[in-house]
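1. below are the sequence and a predicted model for it; my questions follow.
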Amino acid sequence: MLIVMTTDGDVLLRLAGEIDDLGARLARVGTELRTVQADAAPTPAETPQAPAEQEAPAEQQASAEQQEQKAQPQPVPAQPQQPVYPYPHHAQYQQAQYAHAQAQQRWQQYQQQYRQPYQQYQQPRPPQQPYRPYQPVPKVTLGEKLSKEGVGSRLLAWIGGAVTLLGVVLFLVLAIQRGWFGPLPRVIGGAVLGAALVGIGLRLHRTPAGRTGAFAVAATGIGALYLDAIAATTMYEYLPAYVGLAIGLLIAVGGLLLAVRWKSSLLATAVVLGCVVCAPIITQGFTAELVAFLLVVQVASTPVQLRQSWPSVAVAAGIPPLVASVFSTAFTGFGGSTANTAAALAAGGVGIALALIVTAKRPGDAAALALLAVAPAPSLLAALFLPKTPAVLVTATVALVLLGVWAAGQWLNGWTGDLAGAAGLLAALQTTMTLFDGSARSAILLGEGVLLALVALWTKKHVALFGGLGFAVIGGMIALAFDVPPTLFFLIRNRPDADLAAALLVAVAILAVSITLPWVAHRLGLFKAASENVVPWLLAGVCGLYGAGAMVLCGALLAVPGRSGFLVGHVVITVSWTVAALVLLIRGIAAVSLRVIGFVLVGAAVLKLVLFDLSALDGLARVAAFLLAGLVLLGAGTRYAKLVASR
């Protein structure tokens, strides 16, 4: 009994201490609430002030009430009658609970009135991450990889599978050469062997210790089944082409699904490589049928590429059809064939479609982007061996598809649209080079360069601008070699009017592209002003002067044939340069770049007068060139001096 009383006394003492602590906290909360209320009260300018005689008794009364509250607990107003407890501490505890509830209610009102309206302007700070020093990932050498436990057994198993698959292929070839068995027993035997190997692989995979061998055995069996389907279709012709392709598709899909189920990228890669490497041996070379069977493997690997990010599978399945198509085109030779062209188009189309599907799900996938970049190569190469009309149809089809993908670039992510645009421009270039010849080729190329520059200005795509630069460079080189060669300015020779008209058109295109490309590059922010970056502007100016000079000279020769037209043309060129320099200098009063170009053009005109006109021209033409150019330069200097002085 004494122990029980002692225990109750200890509990009561602890309870009394907690109540005292709670009372002190409530007192602090009350003080804070009164301070907040005093801050929120209206200013003296807005409310009438009470007389000092009335304020003093109120303050004294408030202080007296605070002292009474500290001395004894304040009775709870409008509360139901509290039960009488045998211990006084219970009553104090109930009163403290009520006071705490009142304080919480006042605190919530304070938050709703003052703090919550400002919480919407407070931005939470992100949690600070602890500083972690950069630690480079150590590189694992080949020796360390081979020294790991279990690597030797896996290596032996895969080598054994590859050798076994190659042995099956060699046995089929030898059986054909020696006449062993018959065609049907060979096909049935190959199917039985492949199915048996797959079954052994499934059985070995049940135990963790046998999974290494299970992967190699299953991959060997799937490869044997696929090669058996190829042999039955191409060598023995037991199956039609579409049936053989369908069976091959089922076998490849089954093997890849097994790899996904076992979560092994190595097995998936081995299945693809097993079907790819040995197929040319069965088809006896690179043919259109081989390309078709390799495309079947590529199509079968698409679900795996969408579900798993296995670059090795994408490369192993995507590159072989393109390589086989290239070799098939090379072995076919000039003239081509319908089957080879169809296989090349199919290889490119399937590659582009699968690359777009993968990049739509995983933007920036390196394997898919690489496949998109090289997919048009077989079709463009096959077009080189075809006659003109079929070649133009093939390249134009590829260009339209890729440029359509590029036009839809706003719905594509990453580099997909830019790569498609670059490949499409390459196909368009080949189409232009195949379709046109003579002066029309260079003029069309230069015109396409201007058009692409304007497209770049409209779409803000740098690929279009660089493509326009490529078209302009190629077209300009062709023009310099055939249409407007440098000898046009030095040698007088009789040229047909048709050739002069074509050269005039090419010269106009050179002048247009020389103006358009740098202007668009400057608008897109790739070129700075001429005062800050002189080299590209100077190069563009030289090309523009060349085009303008060729345009004037060809026009003069068309108007006045022979030597007279040649002399008149050079006089007009010299005078036009000086006039252009005058215009640039006047406009360049407030623009440094125009002023620099104007002075450069003045120097070019003077050099032409001294180095060329003085020796090449004679008689009235020489006098006219010097007089007119001198008068223009004199007037330019006088006018320019007045403008500078008036500033």
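-> Right, received. Where do you want to start? Numbers count the residues shown, from 1 in each chain.
2. CA atoms for contacts and neighbours, from now on please.
-> Noted.
3. which other helices and strands does the lengthiest helix in the chain contact?
-> Using DSSP state H to assign secondary structure, the helix with the most residues in the chain is helix 2-40. Contact analysis of helix 2-40 by 3 or more Cα pairs under 8 Å, 6 or more residues apart in numbering; DSSP states H and E lists helix 88-110 as its packing neighbours.
4. who's in contact with the nearest residue to D365 once chain neighbours are set aside?
-> Leaving aside its chain neighbours, D365 sits nearest to T359 (6.1 Å; criterion: Cα to Cα, 6 or more residues apart in numbering). Counting by Cα atoms under 8 Å, 6 or more residues apart in numbering, T359 touches 365, 368-369, 413, 416.
5. and the longest helix of the chain with helix 88-110, angle?
-> Helix 2-40 and helix 88-110 are oriented at 30 degrees to each other (axes from the mean of the first three to the mean of the last three Cα atoms, to 10 degrees).
6. in helix 2-40, what counts as buried?
-> Buried residues in helix 2-40, counted by 16 or more other Cα atoms under 10 Å: 16, 19, 22-23, 26-27, 29-30, 33.
7. moving C-terminal from it, which element do we reach first?
-> Under the assignment DSSP states H and E, the closest C-terminal helix or strand after helix 2-40 is helix 52-71.
8. what about that following helix, distance to the chain center?
-> Centroid displacement of helix 52-71 relative to its chain, using Cα atoms, centre = their mean, to the nearest Å, is 77 Å.
9. and what of stretch 237-256?
-> Worked out by Cα atoms, centre = their mean, stretch 237-256 lies 36 Å from the chain centre.
10. one more: stretch 144-154?
-> Averaged C-alpha coordinates place stretch 144-154 at 38 Å from its chain's average position (Cα atoms, centre = their mean).
11. count the neighbours of A196 for me.
-> As a burial measure, A196 scores 15 neighbours (other Cα atoms under 10 Å).
12. tally of neighbours for the closest residue to it other than its chain neighbours?
-> Closest residue in space to A196, ignoring its immediate chain neighbours: G221 at 7.2 Å, by Cα to Cα, 6+ apart. When neighbours are counted by other Cα under 10 Å, G221 registers 29.
13. and the comparison structure, right after this:
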Amino acid sequence: MNTQLQDVRRLEAEFADAMNRMYAVGNGLARMRASLEMEQGSPAPAPTPAVASDVPAAPVAPVASGAPAAPVAAMTPVPAASATPLPRVEPVPSWWQREGAVTKVLALAGAVVTLIGIALLLALAMQQGWFVPELRVTLGVLLAVGLVIAGHVVRSRETSRGRSSAAPVAIAATGYAAGYLDVVAVTTVYGWVPRTAGLTIGAVVAVSGLLLARRWDRQLLAALTVLGATFLAPVVAEGFGDAVSLFVVVLSAAALLAKGDRGWPMLALARTVPAAGSIFLGIVFSAGDGSPSKVAIIAAGTLTLLALVGAVSAGRFDSHDLVGSATVAGSAITLLIAFGAHGETLRTTGFGLVAAAFAVALAITSRPPVGPVPTPLAATTGGVSGVAALLAVMSGAPERWVVTGILITALGYAAAAVTTRSRVTLWVATGTAVVASIAYLGHPTAYFSIGSAEQHDAVTALLDSLLAGGVAALGAWGVDVVRGIPARLRRSTRIAALIAGLTTSAVGVVSLGLIFGERLGYTQTGFVAGHALATVLWMLTSAWLLLRGLKAQAHRDLALRLGLGLAAVSVVKLFLFDLATLDGVWRVAAFIVTGLLLLASGTAYAKALERTRPPTAAA
């Protein structure tokens, strides 16, 4: 009996093991099927529940002799983990396989080629005398009207079928550009209508095409119309000149009125950059003939104003706009070149007006209700103002006062930065201050020897030193009051301002010595006296910094370092320069006074340091 019971238990264990093996095989087949279906891209059906292969056999409870055998424990089936198919990566199609790409390329190429052909036909017909002028113009008008009508027909058919492509856009743009070229021809070549009337008709044609672009909401139509007419107007007019410059400006104005550059950066570039290039070429050709045109100034000024208005409009629409800054910079450069091609009076006046106009524009656009505009546009506006101001000074100031004018310009922008507390104005002031510093370096370098100092203009050196010191002081003040300047930059600016102040003070003292020496007939004595006094002045400044460092808790470390550094510089100047340059009583006086100041500074510093210590530490 016991033998039979053992056999039953053995069979139950073998049966459970066999079941586990069968479930393991089922799980393996399910995983293989899911993998194959995922590779073929078809969804995998839900897997059949199965028991994991590592499920142990159910134990059989021991039974007493004569008792019935305990049933095999029910095997709980464990569902296999469903395999999540990975997303299928679709291959990236080539550019010509993308929807509408081929149509767009062909439409653009067709528009460009057709416009060039029309322009060449008009020019060749005039050169060869084909047809009568009236017939040429009539055929051109019919072709332009036909292209515009064809564009509308193609678009209506595409809209009815639920499609949209670049074909009708290119066709209509070609028609409007061709019509504008016809207007250019009848105005500049045939002279049938006065220039004012021709510009008015051209504006009507351009506005109608650009309003259609706005109605269709297609930037491509507007850009093609403007680019085609701008680039091919010189071909029809057989050269660059005042008429072409005015026509491209009218076209730019029409484009601005149509959209205002809001959200259409490609149109902003199309209406500004080629027009600026056309005006520039007109300036070059007219200047080469020896008669620079004043009409180019009007055209460039109008284009600059349009670019600025469009950039402000786009900046209010998009705070990260960069295209507006580029268009303003390009048109402003053309305006400066237009003024630069003329004589000194008009050139200097023009530069000054541009500087003032852009300074006012910066002030208006930096705050509500117009601004604030994007920072790149504000920086471009201020930069143009600074560059124009410097050009005005260098163009119109007498040679003796050029550096003085540059320093006055830098001083004005530094004062504006302090008043407005604008970071952009502070950047402009920094740029002009750098230029002014470079220009000012001619004064200190002239005072290294008595020979060059005698030939130098001490009066302008003294005046420029006062102005340069003011620029340094206002610059440091501006960095302190303008928000958002890092602390490290503030500290560096204070150090630079101190160095500039020491340099300008030394130049100013030596200049005073030279002025009095020349009046008294002792130029060399005035030179050496000025240098000796400059060394003493530096030592006095060093002592002041050391004592101030003990009182100013916020800037104690900086003041102490600057004071010790300045004392070291004074001693180095005393031994390396004064000892070799000064002679007689001035050398003795410089050494004695400097030494006494060093001793006095050390004693005063020790007493001041003792007073600043706590009583317990002093005890």
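-> All right, it came through fine. Bear in mind the structure is a predicted one, so any value in this text is a computation, not a measurement.
14. work out the TM-score between the chains.
-> These two chains, once laid on top of each other, score a TM-score of 0.76 by TM-score structural alignment, normalised by the length of the second structure; 505 aligned residues with a Cα RMSD of 2.7 Å.
15. restricted to buried residues, select the contacts of T359 of the first structure in ChimeraX.
-> Buried members of the contacts of T359 of the first structure, defined by 16+ other Cα under 10 Å, are picked up in ChimeraX with:
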select :365,368,369,416
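16. from the contacts of T359 of the first structure, which two are the most distant?
-> Maximum pairwise distance in the contacts of T359 of the first structure, criterion Cα to Cα, is 12.5 Å, between A368 and N413.
17. from V235 of the second structure, how far off is Y180 of the second structure?
-> Plainly put, Y180 of the second structure is 13 Å away from V235 of the second structure if you go by Cα to Cα, to the nearest Å.
18. so between those two, which is more surrounded?
-> Y180 (31 against 19).
19. just checking, what residue in the first structure corresponds to that one?
-> Aligned by TM-score structural alignment, Y180 of the second structure pairs with Y226 of the first structure.
20. its match contacts V253, correct?
-> No - between Y226 of the first structure and V253 there is no contact, the gap being 10.7 Å when judged by Cα atoms under 8 Å.
21. quick check: neighbours shared by those two?
-> Looking at what touches both Y226 of the first structure and V253 (by Cα under 8 Å, 6+ apart), there is no common residue.
22. in contact with T159 of the second structure: list those residues for me.
-> By Cα under 8 Å, 6+ apart, T159 of the second structure has no neighbours at all.
23. quick one, helices of the stretch 1-150 of the second structure?
-> 2-40, 101-128, 133-160 (DSSP state H, counting those that start in this stretch).
24. JSON lines for these, including distance to H531 of the second structure?
-> Below are the helices of the stretch 1-150 of the second structure laid out as JSON lines (distance: least, Cα to Cα, whole Å):
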{"stretch": "helix 2-40", "distance to H531 of the second structure": "89"}
{"stretch": "helix 101-128", "distance to H531 of the second structure": "72"}
{"stretch": "helix 133-160", "distance to H531 of the second structure": "80"}
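25. of all the ones you listed, which one is nearest T419 of the second structure?
-> helix 101-128 (52.4 Å).
26. average offset of that closest one relative to the first structure?
-> On superposition with the first structure, the mean distance recorded for helix 101-128 of the second structure (mean Cα distance after the TM-score superposition for the first structure) is 1.9 Å.
27. so where is that helix in the first structure?
-> Using TM-score structural alignment, helix 101-128 of the second structure pairs with 151-178 in the first structure.
28. pull out the buried residues from the matching stretch.
-> Buried, per 16+ other Cα under 10 Å, within stretch 151-178 of the first structure: 154, 157-158, 160-162, 164-166, 168-169, 172.
29. rewinding a little: between the helices of the stretch 1-150 of the second structure, which gets nearest to V509 of the second structure?
-> helix 101-128 (69.5 Å).
30. what's the match for G424 of the first structure in the second structure?
-> Using TM-score structural alignment, G424 of the first structure sits opposite S385 in the second structure.
31. any idea which element its match lies in?
-> Going by DSSP H and E, S385 of the second structure is part of helix 375-396.
32. hmm, who's touching that helix?
-> For helix 375-396 of the second structure, contacts defined as Cα under 8 Å, 6+ apart pick out 311, 322, 324-325, 328-329, 332, 336, 344-345, 347-352, 354-359, 361-362, 365-366, 402, 405-406, 409, 424-425, 427-429, 431-432.
33. and it, how far from the chain's centre?
-> Helix 375-396 of the second structure sits 15 Å away from the centroid of its parent chain (Cα atoms, centre = their mean).
34. after it comes which helix or strand?
-> helix 402-420.
35. how close does that following helix sit to the first structure?
-> Relative to the first structure, helix 402-420 of the second structure is 2.3 Å off (mean Cα distance after the TM-score superposition for the first structure).
36. likewise stretch 536-543 of the second structure?
-> So stretch 536-543 of the second structure averages 1.4 Å relative to the first structure (mean Cα distance after the TM-score superposition for the first structure).
37. so that stretch corresponds to what in the first structure?
-> Stretch 536-543 of the second structure maps onto residues 575-582 of the first structure, going by TM-score structural alignment.
38. for the matching stretch, buried residues please.
-> So stretch 575-582 of the first structure, judged by 16+ other Cα under 10 Å, has buried residues 575-579, 581-582.
39. need the contact partners of it.
-> 597-599, 601-602, 604-605, 625, 628-629, 632-633, 636.
40. biggest separation within these, which pair?
-> Across these (Cα to Cα), the longest gap, 21.8 Å, separates I597 and A625.
41. roughly how far apart are D618 of the first structure and L170 of the first structure?
-> In terms of Cα to Cα, D618 of the first structure sits 84 Å off from L170 of the first structure.
42. any idea how far the residue nearest the centre of the first structure is from G349 of the first structure?
-> Taking Cα atoms, centre = their mean, the centroid of the first structure lies closest to W415, which sits 1.9 Å from it. Going from W415 of the first structure to G349 of the first structure by Cα to Cα gives 19 Å.
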